[in-house]
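Peer 1: Structure for the following, please:
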Amino acid sequence: MPPTDTHSHSHGSFLNRISIRRNQVISMDVNHDQELEELDLFQKHVTDRFMHLLPLIPITENDQSTQFEEETVMLLSIEWFRKLLDVYLCCESEFKAVLIIGRESSHFTKPPLDKLLPDHLDRTVKALDVCNAVTHGIELIRHWQRLAQIAVDALQQRPFVNQGHVRRAKRALNTLLTSMAVDDHKENSVNYVGKSAERMWSIGRRGGAGGGPPPSPVVNHNRRISASRSFSSCFSKSWSAAKQIQAMSTNLVAPRGGEPTGLALPVYIMSSVLVLVMWALVAAVPCQERAGLGAHFQLPRHLAWAVPMIGLQEKIGEEWKKKEKRGTAGLLAEIQGMEKVAQNLVDFADGFEFPMGTEKADEVAAQVAELAEICRKMEVGLGPLQLQVRELFHRMVRSRAEVLDLMDQVGKIATSVIY
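Peer 2: Alright, predicted model coming up:
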């Protein structure tokens, strides 16, 4: 056997180890740089998406003003909320990609993610209840729309409106306003649909349309949904939408620097987006017990992605303060418009004399046309909005299950997570 060059062999082995280690360090640097780039992009996209939701200031120079105003969506309108839910769904998809794709599941068991991630998953469970409440609230709004449409049909009679038409319109509008005025503390959207709405359905539409309640928005129970939660679930009398939002914002604190995985910030951002979206929906749509909702959670003003969200918080908070003074049913722009016009038409009906003068007829026709346009917007927008809330519900269920599966892989599921 030839003599072995021990020195040469060990030297070569050492160089190989150095080479491997260098490659590992380079790989770690590349992965770290890629991770930072992904996090920066996520924050930038969140900022851009919420900037587009802020009310725009019309430009008054040259011919730009008209075009600018045409592109502006009214804050808190049905169309605006559809854009808000689109923003959430886009942010959620990107967040899941940043969190899961190419990520070692062991990261989820390291501080601070071992605490932050279960907290975020717990918030999604609470958000499922909020989605249920909002869905029932949208059903109530659709019944309000049907009542308003009865009044519109009665007051658009040609060639003239008589006493019978006015009585029919007044009856429908009084039922509408009475339902809107029910105190949040005493009633909830389920009771509206189950009891108060029965009186609305009994009025019906001409020609028999709207003679019965619409089908309950039930999800497919053949699919396993976390804790059997579904859109058909009812709430106990003690359930409070405001307290649910408050519970979601508990422990929602910006992470400190120096955490090892780099994922604490996107988890915090996504939790903030979730709470803001649920808070805005509850403020706009009739839900059970909303007292104290105006006290919204605080976001850090020094972070760029939070600036447009804070702007929305402040504007919606201002509207909520007005609501509490006026006692309106919700911040949805179409609800506020419907309530105002309905009251004006009831006042007209109280003092109605036949025949009407030309000036009075024109004034009433303008009010009826405004109410008809609100009904049209509701007819077109509420169905798609309700479908988006369903999609939001199912997306949260699926995403939560995917994260739990990853945590299962390392055999460490946080006991604080609710199933």
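Peer 1: alpha carbons only for contacts and neighbour counts from here, please
Peer 2: Noted.
Peer 1: which residues in this structure form strands?
Peer 2: For the chain, no strands are identified by DSSP state E.
Peer 1: any idea which helix is longest in it?
Peer 2: When the chain is scanned for its longest helix (criterion: DSSP state H), the result is helix 358-409.
Peer 1: Identify each buried residue in stretch 257-264, please.
Peer 2: Residues of stretch 257-264 classed as buried by neighbour count (16 or more other Cα atoms under 10 Å): 261, 262, 263, 264.
Peer 1: hmm, who's touching it?
Peer 2: 35, 99, 107, 110, 111, 112, 113, 116, 255 (Cα atoms under 8 Å, 6 or more residues apart in numbering).
Peer 1: thinking again about what came up before, helices and strands around the longest helix of the chain, which ones?
Peer 2: Contacts defined by 3 or more Cα pairs under 8 Å, 6 or more residues apart in numbering; DSSP states H and E place helix 358-409 against helix 78-100, helix 113-155, helix 333-350.
Peer 1: Can you name the residues in contact with the first one?
Peer 2: It refers to helix 78-100. By Cα under 8 Å, 6+ apart, helix 78-100 touches 38-39, 42, 45-46, 49-50, 53, 73-74, 263, 266-267, 270, 273-274, 277, 281, 332-334, 377-378, 381-382, 385, 388-389, 392, 399, 403.
Peer 1: That one: how far from the chain's middle?
Peer 2: Averaging C-alpha positions (Cα atoms, centre = their mean, to the nearest Å) puts helix 78-100 10 Å from its chain's average.
Peer 1: in that helix, what counts as buried?
Peer 2: Within helix 78-100, the residues scored as buried using 16+ other Cα under 10 Å are 78-85, 87-89, 91-92, 94-96, 98-99.
Peer 1: Go ahead and flag the most central residue of the chain.
Peer 2: Centroid-nearest residue in the chain, with Cα atoms, centre = their mean: residue 277, separated by 4.0 Å.
Peer 1: give the contact list for that residue.
Peer 2: Residues in contact with residue 277 (Cα under 8 Å, 6+ apart) are 84, 85, 88.
Peer 1: Tell me the spacing between the last one and residue 281.
Peer 2: Plainly put, residue 88 is 12 Å away from residue 281 if you go by Cα to Cα, to the nearest Å.
Peer 1: wait, isn't residue 280 in contact with residue 316?
Peer 2: Yes. Applying Cα atoms under 8 Å as the test, residue 280 and residue 316 come out as touching, 7.4 Å apart.
Peer 1: here's the other one to compare against:
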Amino acid sequence: MPATTDGQGSFLNRISIRRNQVVAMENHDQELEDLELFQKHVADRFSYIYSTSSAVASTTASNGTDPSSAASDSPSAALESFTPPLLSISWFRNLLDTYLCCEAEFKAVLVMGRDPTQFTKTPLDKLIPDLLDRSVKALDICNAVTHGIELVRHWQKLAEIAVTALQQNPIGEGQVRRAKKALTALLSSMVLDDKENLNTSNHGKSTERTWSFGRRGGGGSVNSNKDRSTGNFRSLSSSVAKQWSAAKQIQAMSSNLAAPRGGESTGLAMPVYIMSTVLVFVMWALVAAIPCQERTGLLTHFVVPKQSGWAQPMIGLQEKIGEEWKKKEKKGNSGLLEELQKMEKVSQSLVDFADSFQFPLEEEKSAEVAMQVEELAEICRKMEEGLMPLQQQVREVFHRIVRSRAEVLDLLDQVGKLSTPVPY
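Peer 2: Next up, the predicted model:
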């Protein structure tokens, strides 16, 4: 009988182990499915942004027209109405929506129902602190971009002054002088050095940029909670340092961004890497388009991995933005936002007109100026409609990053409590 009992116990142990193995295999299969689905959704979302941007670009190149002003009877008019031009305000709103969708799905894959002890094992014990640090730097960039949008809104107001003056009929010397003064101030501000410009905006008053975290407080240890106070993040309000560089911030975010290899490519390391790449790309694009302090070398500070299928549309977008940067040779300053590029071009043309203005204005010249003024007015309308929602989206991205970071830190706190010896 004892032998029989021992045999039965051994058999039951084997059954229990087998059942645990089956459950583990099923969980592993589900995790693999979730990871594949996440990669597919990232690829699909960025493929849509890339394909629509390409459609607008090809249409514009073929007929030499602005997609937003295409005739309603054009075969591509319906498509164009849903495909904002690359680097326009509407395009960035789509990009930020894409980021928020990817981030929500990433958090579901990483956090929901997750055993927090996984974060203390290789490779997550290194990747999670890097992710937390990267998120801190992204928050600084969100603040810088929000500040830059305020500067763009100031330029919009200057352009509106010129529009109001030049829409008078007939146009007199007083209206021309007023328009020229506003447009000259606008153009001068656009070509200022980034540091000088962003510290003297808002009608010449010194402004401050609020940093949301202490410097280098990004999560050096997986058990660290020094960045939090009663569940919220501390804020440090200080003037932006003169040596702060948006380009170097991007470089710091991407410097330790390495694709998982071997077995790590099928685990949680992959979604962490994908989401980190998405985050850096979105911040990089915002810095390229919106006035931000010091962007020298921006094109060389972030390279999207070419070996991944999900990254191909992102690479295409990066190449397009890089071409625009080189073509405009902005080296920072006003940025690549499409509305800003058009505003600068039309404003310079109207200043040239003001320099050679003679009263009374010839009918042909009057019609030409009226078209340019209407174009500038349309740009101002797009800015009036889009800049505030864009700024709100940047803030939403900011707060989403804060909340997700807090959730990860909560999980790490659980790990710390589990690993703390219980006193008897």
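Peer 1: Please state their TM-score.
Peer 2: Put the two chains on top of each other and the TM-score (TM-score structural alignment, normalised by the length of structure 1) is 0.86; 386 aligned residues with a Cα RMSD of 2.6 Å.
Peer 1: if we can go back for a sec, put together TSV for the helices and strands packed on helix 358-409 of structure 1, with distance to residue 409 of structure 1 on each row.
Peer 2: Shown next, in TSV, are these (distance: least, Cα to Cα, whole Å):
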stretch	distance to residue 409 of structure 1
helix 78-100	13
helix 113-155	14
helix 333-350	47
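Peer 1: among those helices, which is the most enclosed?
Peer 2: helix 113-155 (a mean of 23; mean count of other Cα atoms under 10 Å).
Peer 1: what's that one aligned against in structure 2?
Peer 2: Mapped onto structure 2 using TM-score structural alignment, helix 113-155 of structure 1 spans residues 124-166.
Peer 1: gap between the alignment partner in structure 1 of residue 311 of structure 2 and residue 406 of structure 1?
Peer 2: Here residue 311 of structure 2 is matched to residue 306 in structure 1, going by TM-score structural alignment. As judged by Cα to Cα, residue 306 of structure 1 and residue 406 of structure 1 stand 29 Å apart.
Peer 1: which one is residue 335 of structure 1 nearest to, not counting chain neighbours?
Peer 2: Nearest non-adjacent residue to residue 335 of structure 1, counting by Cα to Cα, 6 or more residues apart in numbering: residue 329, 7.3 Å away.
Peer 1: Looking at the alignment, what corresponds to the one you found in structure 2?
Peer 2: In structure 2, residue 329 of structure 1 lands on residue 334 (TM-score structural alignment).
Peer 1: Over to residue 394 of structure 1?
Peer 2: That one, residue 394 of structure 1, aligns with residue 399 by TM-score structural alignment.
Peer 1: what about its match, how many residues close to it?
Peer 2: Residues within reach of residue 399 of structure 2, counting by other Cα atoms under 10 Å, total 14.
Peer 1: Next, the contact list for it, please.
Peer 2: Here residue 399 of structure 2 is in contact with no residue (Cα under 8 Å, 6+ apart).
Peer 1: Common neighbours of residue 280 and residue 316 of structure 1, please.
Peer 2: Residues touching both residue 280 of structure 1 and residue 316 by Cα under 8 Å, 6+ apart: none at all.
Peer 1: which residues touch the closest residue in space to residue 238 of structure 2 that isn't next to it in sequence?
Peer 2: Leaving aside its chain neighbours, residue 238 of structure 2 sits nearest to residue 210 (6.0 Å; criterion: Cα to Cα, 6+ apart). Neighbour list for residue 210 of structure 2: 143, 235, 236, 237, 238, 239, 240 [criterion: Cα under 8 Å, 6+ apart].
Peer 1: Report the separation between the counterpart of residue 25 of structure 2 in structure 1 and residue 42 of structure 1.
Peer 2: Aligned against structure 1 by TM-score structural alignment, residue 25 of structure 2 finds its counterpart in residue 29. According to Cα to Cα, residue 29 of structure 1 and residue 42 of structure 1 sit 20 Å apart.
Peer 1: just residue 108 of structure 1 next, same as before
Peer 2: Distance, residue 108 of structure 1 to residue 42 of structure 1, using Cα to Cα: 19 Å.
Peer 1: So between these two, which is more surrounded?
Peer 2: Counted by other Cα under 10 Å, residue 108 of structure 1 and residue 42 do not tie: residue 108 has more neighbours, with 25 against 20.
Peer 1: pretty sure that one contacts residue 114?
Peer 2: Yes. Between residue 108 of structure 1 and residue 114 there is a contact at 5.7 Å, judged by Cα under 8 Å.
Peer 1: ok, for residue 301 of structure 2, nearest residue in space, not its chain neighbours?
Peer 2: According to Cα to Cα, 6+ apart, the nearest residue to residue 301 of structure 2 is residue 251 (4.8 Å).
Peer 1: Revised request: answer the last question for residue 414 of structure 2.
Peer 2: Here the residue nearest residue 414 of structure 2, using Cα to Cα, 6+ apart, is residue 116, at 7.0 Å.
Peer 1: Can you give me every residue that contacts that neighbour?
Peer 2: Taking Cα under 8 Å, 6+ apart, one finds 411, 412, 414, 415 in contact with residue 116 of structure 2.
Peer 1: looking at structure 2, which of the contacts of residue 277 of structure 1 still make contact?
Peer 2: Contacts conserved in structure 2 for the contacts of residue 277 of structure 1, counting by both residues aligned by TM-score structural alignment, their matches' Cα atoms under 8 Å: 84, 85, 88.
Peer 1: Is it possible to get CSV of those that adds distance to residue 157 of structure 1?
Peer 2: Formatted as CSV, those follow (distance: Cα to Cα, whole Å):
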residue, distance to residue 157 of structure 1
84, 38
85, 39
88, 44
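Peer 1: Please tell me how far residue 265 of structure 2 sits from residue 32 of structure 2.
Peer 2: Counting by Cα to Cα, the gap from residue 265 of structure 2 to residue 32 of structure 2 is 10 Å.
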